[in-house]
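**Student:** need coordinates for the following:
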Amino acid sequence: MSLGTTEGEDLAEYFRLQYGQRLVQLLQKFPSTEDHSDSPSIRLLEKKKEAKLMHHAMEQKKETFQRRMETLNLRWEELGVKEAQLKAHIQKFEQFIRENDQKRIRALKKANKERELKRQCMQELTKAKQEMAALRLEHQRLSAKLQEYSIFNKYLEKVVESSEFEEIHEVIARYNTLVSMHHDLMQSAQEGQEKVERAKARLAHYKEEKDDEILQHNNELARLQMRFDRARSDVIIWESRWAHIQNTAAKKTLLLGTIKMATLNLFQIVSKQLKEASSVSLEDTHKQLDTIQQFIQDLSDIWAEVKKKEQQQVRV
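**Tutor:** Next comes the predicted model:
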């Protein structure tokens, strides 16, 4: 019911859009009352006639449209049914394809597995054949050696007959013992030789170290000898300088003694001139010189005073 109502509304809207504008245009084409002098009743009849014709045309269009819509709905329903059938057919076909793919994959896996198993069997068969061939060659080689060593067996039997051994294996055991002893002796000799070589190497290293130490000591001895020679030459120089210093000191001491004697003589002369008891020690040369200097200064002052008085008398 709602579908029919919706279709009716859509149909009315369709006619309104399709013919509404056209009716307006037709009405605009009709002449106005000012242009024609026909009576209103005639114009009304014409308008009704035109409206009736228009309504009839619209009804026909509406019926045609409804029939087309019904046809379209039927076709749409048929298409929906066909679409559902097609979807079902596609689903069945996809299911069929998937099943075929799974079967094909299983068949491929089975074939690959069978090929791998066959390849492994062929490899094992080839390996077994190779091992069989190697065993045959080894059997032939051992047979040849057995044939070759048979003369040694005969020789060992003769040795047992002519010796203290009772069985061949005793001879072989004795031989193995001797071989082991020989090997031990050779190993001991080799170890002894290695020890000798190591001792020689240590001795050479020790001699090299001692030679280096001797060379270092010789260098140190040469350096010390150079220092000793330099020190001895310095001693000679300083001895000569010391002798020069002693000679110079003796001369200066003699000169100092002479100066002290002269100073003492002058001091005694000054003391006699002063006629005063002096408390200056005979060894105190500095004070004696001070006394002499003071005496000379006093004499100079007296002489200057005398000269001054003489000059004054001459002027008078």
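**Student:** every contact and neighbour count from this point should use C-alpha atoms.
**Tutor:** Noted.
**Student:** count of neighbours near residue 125?
**Tutor:** 12 (other CA atoms under 10 Å).
**Student:** which residues touch the residue nearest in space to the middle of the chain?
**Tutor:** Geometric centre of the chain, nearest residue: residue 205, 42.3 Å, by CA atoms, centre = their mean. Contacts for residue 205 (CA atoms under 8 Å, 6 or more residues apart in numbering) come out as none.
**Student:** let's go with 10 Å and repeat that
**Tutor:** 199, 211 (CA atoms under 10 Å, 6 or more residues apart in numbering).
**Student:** host element of it?
**Tutor:** helix 168-274 (DSSP states H and E).
**Student:** what helices and strands are in contact with the next helix or strand after that helix?
**Tutor:** The C-terminal neighbour of helix 168-274 among helices and strands, as given by DSSP H and E, is helix 285-315. When contacts are defined as 3 or more CA pairs under 10 Å, 6 or more residues apart in numbering; DSSP states H and E, helix 285-315 packs onto helix 168-274.
**Student:** next, the structure of the following sequence, for comparison with the previous one:
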Amino acid sequence: MLTAGALVAALAGRRDEFTTALSSAPLTILLVAALLQVVALLSRTEAWHLSIEAAGGTVARRILYRASSMQVVGSVLNGQLGVAARIAALRRSSPTVSPQVPTLIAAEFPILAVEASLAALTSFTLIGPLGLPWWLPVIVVAVIGTVSAGLRHLAAREGRKVWRGLAVLRSLSGGGRVVALVLAAVFAQIFRNWMLLHAVGVDASFFDAIAVLIAVVTLGQLPLGPGVGAAAAVLILGSEGPAAAAAAGVLMTVTGTVGGLCFATWAGGDHVWARVRLRRGQPNLDVARPAGEADGASQVTPSA
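**Tutor:** Predicted coordinates:
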């Protein structure tokens, strides 16, 4: 409510500008933006799959992807709630072949560490829009670098289940694949922001699009609801025209939601299809081996 009230105050007397900017985005741009959101979701989900696999989970990829789609629902209110939703969905659908909850939580850290490192390295984009001192990004990079090094050190420990979630960091190839997938997800979102900003008439640079993404992710950790996109865009680019910036933020939220719903729709359809195949006596696509079981054995896991 506070976010909505602040946006209404910022747009007071600019209703026509906001409406014009909102309706100026071509449909093709909106469709491409939604597709880029799907690409980002798939890339991040595959990074999650690699992290869980390295932690000892043998969950079938289809089940894990369906569980990941539950994050779309939770993230509407809060990013952390989305993570909790997909972990709960995975444990519910595959309790015998997925790691324990502490390990699954730790499996998020390698992905979050890459995202935080990218945000720290590009935090200089916030200096101009927010009037931050030049040395603050240097401190942020140092802090994130120290935390990342600490995670790598903890990944070498094997005594506790929670550290198994960091196992993907033990190998250069595994860590490199996670970094590549997270990079693909992040750049898809940056390019989506840049497209939508230009579509509504905001003369934004690629660095501006990065700053907006950092603001969206940061504000998304707070229970601000669906107004996060508009609030972040106005915060970063409001000086260029709050109406157009807010319109771009709204379109970011809309296309992000549409992309997420496409992912969730696939997950629901795949769940139904798996059930139909079982009733027809066809091979189950959701087959995975419990951790530690011999290669020749297998177990049919329930559908998500």
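**Student:** can you give me the TM-score here?
**Tutor:** Once superposed, chain against chain, the TM-score is 0.16 (TM-score structural alignment, normalised by the length of structure 2); 69 aligned residues with a CA RMSD of 5.3 Å.
**Student:** circling back to that earlier point, quick check: the gap between the residue nearest to the centre of structure 1 and residue 315 of structure 1.
**Tutor:** 117 Å (CA to CA, to the nearest Å).
**Student:** also residue 263 of structure 1?
**Tutor:** Distance from residue 263 of structure 1 to residue 315 of structure 1, by CA to CA: 41 Å.
**Student:** and these two? Which one has more around it.
**Tutor:** Remark: of residue 263 of structure 1 and residue 315, residue 263 carries more neighbours, 18 against 7, as counted by other CA under 10 Å.
**Student:** surely residue 232 of structure 2 touches residue 246?
**Tutor:** Yes - judged on CA atoms under 10 Å, residue 232 of structure 2 makes contact with residue 246 at a distance of 8.4 Å.
**Student:** more crowded one of those two?
**Tutor:** residue 246 (29 against 24).
**Student:** the lengthiest helix in structure 2 - contacts with which helices or strands?
**Tutor:** Across structure 2, the helix with the greatest residue count (assigned by DSSP state H) is helix 242-279. Helices and strands touching helix 242-279 of structure 2, by 3+ CA pairs under 10 Å, 6+ apart, are helix 2-10, helix 15-23, helix 27-54, helix 61-68, helix 70-75, helix 172-199, helix 206-220, helix 228-237.
**Student:** next, format those helices as CSV and append distance to residue 90 of structure 2.
**Tutor:** Formatted as CSV, the entries for those read as follows, by distance: least, CA to CA, whole Å:
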stretch, distance to residue 90 of structure 2
helix 2-10, 32
helix 15-23, 38
helix 27-54, 11
helix 61-68, 5
helix 70-75, 9
helix 172-199, 20
helix 206-220, 23
helix 228-237, 27
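**Student:** winner for burial among those helices?
**Tutor:** Using mean count of other CA atoms under 10 Å, the stretch among those with the greatest mean number of neighbours is helix 228-237 (a mean of 25).
**Student:** helices or strands up against it?
**Tutor:** Helix 228-237 of structure 2 packs on helix 2-10, helix 127-130, helix 172-199, helix 206-220, helix 242-279, going by 3+ CA pairs under 10 Å, 6+ apart.
**Student:** now with 8 Å?
**Tutor:** When contacts are defined as 3 or more CA pairs under 8 Å, 6 or more residues apart in numbering; DSSP states H and E, helix 228-237 of structure 2 sits against helix 2-10, helix 127-130, helix 206-220, helix 242-279.
**Student:** only the buried residues of the shortest one, if you could.
**Tutor:** To tie it back to what came earlier, the one meant is helix 127-130 of structure 2. Of the residues in helix 127-130 of structure 2, residue 129 count as buried by neighbour count, 16 or more other CA atoms under 10 Å.
**Student:** all set now, cheers.
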